Each structure stands twice: as C-alpha cells, then as structure tokens.
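Novice: No sequence on hand, only this structure:
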C-alpha cells in the first residue's frame, strides 16, 4: 500500500473514531492532531518523554512534519518576496563560545592572476548553526535520537544513524514565526544582559506574542501556532555582542561552567509542554545556547528537543534585520528555507537560512 493510501486510511479512521491524535507508531506526518506531551505513549526501550514515533529507521524527527502540503501552505506567507538571510559571518563570533575553534580562512592560488580557491577550517558549532541529533544526548541514558548511541557516531562501528545529511536530503522549508522577546523586553523596561543567566519564562513569551498580535498556543488549543511551524526567538545576544569589545567578547566566550552564562528560554514544565505540544518542526534563537545557560534544573532542554523529540535546534541566528522588518510590516510570520550541509555522518551544520517576507 502506498504512503498516500495509508495516509488517507488514517484520516478516515480518525474521522470515524472522532480522535485525530496519533498513538500507534509510526505516526502519520500528514495528521493534523497529535498527542500532548502528557499523552505520549510509552515506547519499549526508550526514555520517558521520548517521541521516537516516526519509525525505527527514522532520521528526520520533527522534520517529518514538513510535508509537501504544509510547505505549499506556508508559501502563502510570502507577500513581498523580500529576502532576509539569517546567517552571521563565518568569523562571528570571533571567539566561539564553549572554547570552540575559531574560523580560519585562507586563499589558495591555483594559477596566479587566473584562478583561486578558498580553504576553510571551521567548527560547525562556531556561528549560526543547527544542532544535529548527534550533538547532545539524553544524559542519564546517554542515548541520542531514536536510540542512537556513541558507538554509532565514533569508533569502528560508526555509521550514519541520525546524520545531519538526512536533513539536507529532505530539505527544510516552512512557515516561520518570530517572537522578538528582546524588543518586547526593551519596550516594557525589562532589563537584562544576554551575556548573563536570564530565564525567559513561558508566561513572558506568551506576553511577548500577545504584544505582537500572536496567540502562541498551539492551534489544537485555540492558538495561532500551526503544526510544522518553525520557531525563532530573539533574546538580544547579537545586540550585546556588537556592543562589546573583542577582549570582552573573548573573555565571555571562554568562561567555564558554572561561570559560562547566557540568556535563553527557561527550563520549566510549562516551557517543555509548549515546545512539545506546538509540534514545531524546528526551533531556533540568536543566543549561543537557546535555553538559559547553565540550567538550574536537573535536565537540559537540549535533551528533550534533540534526543527525545528529534527537533532541530538552531543557535546564533542573526535575527536583527528580520525583527526590524517584521516590526515595520506588523507581520511576524514568513516563509523560511534552510539548506543544511550534505555531509554523511555529520553532527551539525551551519543554517544557510533565509526568511522570505
């Protein structure tokens, strides 16, 4: 039976039973109703809260939600065709956080005055990046998305399980939603330093959305967030970065835990429920860690987003021009496209992303 036929049978079954929510695996990505986090079925051999629901060989996670139907629908958000790239220069930040290698660029002469090549030496986590499913595990079980283990990533038995090149082969395109929390905070007199620990709560994000005219609850709860949306949160890191000297930037980036601190989303049950139940295809922000760093809970949000739910996590995106244009136009949704690196066994990738207004 073809995938289309299976999808139609699933839709008919859901209509007859009156329950659109998926339970039995593998789930149908064309469905419009999915279980909340509290309703997730327990999966044999998987950690609690794991949503490894797209099949035992799945490599895409929430990117499965970016079906042709949803991508086509998202293209309706293009009104002017204005292109806004969201990629920082490869040498920004000058000193990447967490002690990562700096970007090195040299030019090689093939024939003097006739032909030249570039040579790059870089860490894909050094600037605007997607955290891949191989990047961060569920810590207590040391398990990556869909059951991958460290032996799948390095060593004699290494293979391409959860490799980022699968994202490249599938593609990333859909409806983007920007929450400009930094702009909202400035307008409300909320003062904080993005280079210090500052937790952005679910309640604050919801207030930010309300100020922008967006009900950030998922559509299943009566809100404006659609299944397969791509979330962007501006927390002000790039503004703070530009206002610091090179010495200050390097000192901050090279701090070690527990002194390494960044502003970001709060680790809380409300935030986890929202991020899960909205069924975002991916989430991203402008800060080095997306979540407030370090965590004050017994878990990192990275564990849930990457290892348990299979949701691409973007960091260090340049959201400055996008936020400015969204505010000027009064529209905070747009079409977004990203081209991850086609590198077999890759851990992460630069975003290579563009918002189209």
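Specialist: Perfect, I can see it now. Predicted model, so just to flag it, every value in this text is computed and none were measured.
Novice: C-alpha from now on. contacts and neighbour counts both.
Specialist: Will do.
Novice: Residue 336 and residue 322: what is the separation?
Specialist: In this view, residue 336 and residue 322 are 11 Å apart by C-alpha to C-alpha, to the nearest Å.
Novice: more neighbours, the two?
Specialist: residue 336 (27 against 23; other C-alpha atoms under 10 Å).
Novice: Can you pull out the residues in contact with the lengthiest helix in the chain?
Specialist: Counting by DSSP state H, the longest helix found in the chain is helix 3-17. With C-alpha atoms under 8 Å, 6 or more residues apart in numbering as the test, helix 3-17 has contacts from 20-21, 28, 30-31.
Novice: Make TSV from those and add neighbour count to it.
Specialist: Output for the contacts of helix 3-17, formatted as TSV (neighbours: other C-alpha atoms under 10 Å):
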residue	neighbour count
20	18
21	16
28	23
30	19
31	17
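Novice: Save those as JSON lines, and put in distance to residue 65 and secondary structure too.
Specialist: Shown next, in JSON lines, are those (distance: C-alpha to C-alpha, whole Å; DSSP: H, G, I helix; E, B strand; the rest coil):
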{"residue": "20", "distance to residue 65": "15", "secondary structure": "coil"}
{"residue": "21", "distance to residue 65": "14", "secondary structure": "coil"}
{"residue": "28", "distance to residue 65": "9", "secondary structure": "coil"}
{"residue": "30", "distance to residue 65": "7", "secondary structure": "coil"}
{"residue": "31", "distance to residue 65": "9", "secondary structure": "coil"}
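Novice: A further structure is provided below for comparison with the first:
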C-alpha cells in the first residue's frame, strides 16, 4: 500500500491529464500505458518495502519494468526497422572459456542416438558465464535481504521455494522494444579518453550525456525534453568485448581467475557505469524497460560506494539487467547508418524457478 501523502493530488492530476492528453501513473498499481511516471524523488512510499522501492505494478508482479513493453510501444518500436539488417548480440555459449567470478564454464556434449542417423545435444550451463540476463532472483537489496517485490531467499531455495520472480515470467511476457546504443568506447577514443576495460573505471552520467550528444542523441527522458522514450532498452558499449578478443587465451584466463571476494579481497575489476546519484536518477527516470552492457558487470566493478547499482536496478526497480552482450557489430552498423535506435528482441529461457538466462537477443535495423 502506498502512502497517499507521497502521491500527486488526484483531482489536480486528472485536470492536467485532461488538458494535455496525458495519463499520469498516480494510483497503485500503475497502469503500464501511462505516459507520465514519477521521478525517483517522487516515488510513493510502499508499506513493507525498502526505501526507494518501485514495486508499483501489483502485489503479484514479477516482470517489473517489462510491463512497459506494451503492444502500443512495441508496435511503435517496429518502425525503427528500416534496412532489415539482423544483428545478433550474443557471444558463443562457450565464451569466455574461463568465466569471471568463479563461474562454471559451459560444457557441450553430443549424445549419439543412432550412429550416422540421429544425435542430441546436452548443455551444462551457468547462465552467468557469458551473455546473460540477470533475473530478479540474482541480486537482493542487501540491507533488507529482499529481492524484487518482496521475494526472499526462502522463496528461491528450500522447503518453501516457489516461483516468485522466476525467469519464466519474463519468458512468458517476452522482451521486444526500441533499443538505443550509447557507444561510449568510440566516443572516448575520439576524445582521447584512455581507460582499461579490465580495470575499475566508472562511466559517469556526464560522460554518457556527452557521448549521446556526440552521437546526436539527447539522453534525457522525453518528459525532460530528451530523446529517450518510456520503455526503451538501453545498451552501453564500454569496449570490454573488443579488448577481450585482442587478448591471448592465457591472458583472458589469468584475468578471469583473479581472486573474487568482498572488499579488499576483490581482484575482479571491470569498466561500467558509475555508482552516483546522477546515474541513479537517470536510469530510473528514463523508465527503461531493461538495460545492458558488454562487460561482466553493467556497473563499474567493484563499487566504490556503500551500495551496488544491482540493488536498485534489480531488487528495488525490477529492471532486467544484461551483461556481456556482444555490441561490436551493432556499433559498426549504427555508425554506418548514423542512427543509434533499432528494434530489439530477446527470448529468455522459459525455466520455472530460473534465476537468469542467456539473452538470445538480436537487433533489427
């Protein structure tokens, strides 16, 4: 239940909507077809939820911001298809051969049914070992040990385990909408900004705004006069994949096997978006349906703050989070077209109880 003091005056909102033709999300649960949503600082207080939680789509909602991918928005996104070029964004399932963060490598077996006649596949896959969607069961709000929409660890494993925040909810809804690529790596190279994608480097909101301007995009939401529409799917190219392919197999393995642990024990280091208030406001207020990057962690790793962006993106806001997408070919195609918007579709694995999924995604230009 929301604290009514934190919501706009309903009568005044109705009048404004009548005069402007808008539909403001002011009553819980929010209508995904609304055209105006509260900013992060305007979020209603949800009784029983952590501060800044946006559990606003209903008590039994487990798809979060995917609710924004309404038929109207998906149909509008399809207008971005102009040349018909298909650009997959998935690394091979066995890439990297040695995954980061102590994850198990992908294993593929061929099962012989009848020699020379019929065969099967057997996959052994940690969904976090390569191109991945982080599901809502993956990362909790740490202070309250709560996952999206009140889900607890006991809902995920143990005798009372159930299907709250299971990956199959995403699969049954589907992911399709307008994608936008911010090619930070190309922008940085053009401006002489040097950084190592295999070391901690935080890309700030100010830098992303400059990157967008360089590409001809105002990265503010349309509600603030920018080009980002409600339900857009954000992709940020940091250059990690590019550098990964330039390294030798032994270099890749050594980097992936760096110590992984909390605080000073963390040896895994990666480029990603910065943990800062401006970034939090922007990621929330644009009302992206999902966000994704090309590095093992969407956010700069390890965090230099007392919080992780994963807590906000996954647990508090219910926003799908993609990592290790191959954005190299997409970057080149967008440069050729001088257009950074496209239609994007993804088919997550339909696994009841699943925590994450390989992306199975492609951009259509």
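Specialist: Thanks, I have it. Values in this document were obtained by computation on a predicted structure and should not be read as measured data.
Novice: between residue 336 and residue 322 of structure 1, what contacts are shared?
Specialist: With C-alpha under 8 Å, 6+ apart, residue 336 of structure 1 and residue 322 have common neighbours residue 355.
Novice: For the stretch 151-300 of structure 1, which segments count as helices?
Specialist: 165-170, 181-188, 202-212, 237-242, 246-253, 269-277 (DSSP state H, counting those that start in this stretch).
Novice: what's the mean distance for the longest one versus structure 2?
Specialist: In this case it means helix 202-212 of structure 1. Compared with structure 2 after the fit, helix 202-212 of structure 1 shows a mean deviation of 0.3 Å (mean C-alpha distance after the TM-score superposition for structure 1).
Novice: Ok, the last one next?
Specialist: Compared with structure 2 after fitting, helix 269-277 of structure 1 deviates on average by 0.1 Å (mean C-alpha distance after the TM-score superposition for structure 1).
Novice: so that helix matches what in structure 2?
Specialist: The aligned range for helix 269-277 of structure 1 in structure 2 is 277-285, by TM-score structural alignment.
Novice: just to revisit the earlier point, for the helices of the stretch 151-300 of structure 1, which one sits closest to residue 301 of structure 1?
Specialist: helix 269-277 (7.8 Å; C-alpha to C-alpha).
Novice: ok, the aligned partner of residue 167 of structure 1 in structure 2 - contacts?
Specialist: For residue 167 of structure 1, the aligned position in structure 2 is residue 170, judged by TM-score structural alignment. Contact analysis of residue 170 of structure 2 by C-alpha under 8 Å, 6+ apart lists 62-63, 66, 348, 350.
Novice: Could you rerun that using 6 Å?
Specialist: Contacts for residue 170 of structure 2 (C-alpha atoms under 6 Å, 6 or more residues apart in numbering) come out as residue 63.
Novice: how close does it sit to residue 60 of structure 2?
Specialist: 14 Å.
Novice: for residue 76 of structure 2, same thing?
Specialist: Counting by C-alpha to C-alpha - residue 76 of structure 2 and residue 60 of structure 2 are separated by 28 Å.
Novice: List the buried residues in stretch 33-40 of structure 2.
Specialist: For stretch 33-40 of structure 2, the neighbour count (16 or more other C-alpha atoms under 10 Å) marks 33, 36-38, 40 as buried.
Novice: Also stretch 93-110 of structure 1?
Specialist: Across stretch 93-110 of structure 1, burial judged by 16+ other C-alpha under 10 Å covers 93-98, 101-103.
Novice: Need the max-distance pair from these.
Specialist: Top of the distance list for the buried residues of stretch 93-110 of structure 1 (C-alpha to C-alpha): 98 and 103, 14.2 Å.
Novice: which residue numbers in structure 1 go with stretch 30-44 of structure 2?
Specialist: Going by TM-score structural alignment: stretch 30-44 of structure 2 matches residues 27-41.
Novice: List the contacts of the aligned partner of residue 347 of structure 2 in structure 1.
Specialist: Residue pairing (TM-score structural alignment): residue 347 of structure 2 is matched to residue 339 of structure 1. Residue 339 of structure 1 makes contact with residue 352 under the criterion C-alpha under 6 Å, 6+ apart.
Novice: re the thing from before, can you put the buried residues of stretch 93-110 of structure 1 in a markdown table and add distance to residue 301 of structure 1 and secondary structure?
Specialist: Compiled in a markdown table, the buried residues of stretch 93-110 of structure 1 are given as follows (distance: C-alpha to C-alpha, whole Å; three-state DSSP):
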| residue | distance to residue 301 of structure 1 | secondary structure |
| --- | --- | --- |
| 93 | 23 | coil |
| 94 | 26 | coil |
| 95 | 24 | coil |
| 96 | 21 | coil |
| 97 | 18 | helix |
| 98 | 17 | helix |
| 101 | 24 | coil |
| 102 | 26 | coil |
| 103 | 27 | coil |
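Novice: just the residues you listed now: which is nearest residue 232 of structure 1?
Specialist: Nearest to residue 232 of structure 1 among the buried residues of stretch 93-110 of structure 1: residue 93, at 19.6 Å, using C-alpha to C-alpha.
Novice: Next one: the aligned residue in structure 2 for the closest one from residue 109 of structure 2, what distance?
Specialist: Applying TM-score structural alignment, one finds that residue 93 of structure 1 aligns to residue 96 in structure 2. Here the distance between residue 96 of structure 2 and residue 109 of structure 2 works out to 17 Å (C-alpha to C-alpha).
Novice: quick revisit: between the buried residues of stretch 33-40 of structure 2, which sits nearest residue 113 of structure 2?
Specialist: For the buried residues of stretch 33-40 of structure 2, the nearest to residue 113 of structure 2 is residue 33 (50.0 Å; C-alpha to C-alpha).
Novice: so who does residue 152 of structure 2 touch?
Specialist: Residue 152 of structure 2 touches residue 146, counting by C-alpha under 6 Å, 6+ apart.
Novice: whoops, residue 36 of structure 1 was the one
Specialist: The contact partners of residue 36 of structure 1, by C-alpha under 6 Å, 6+ apart, come to residue 277.
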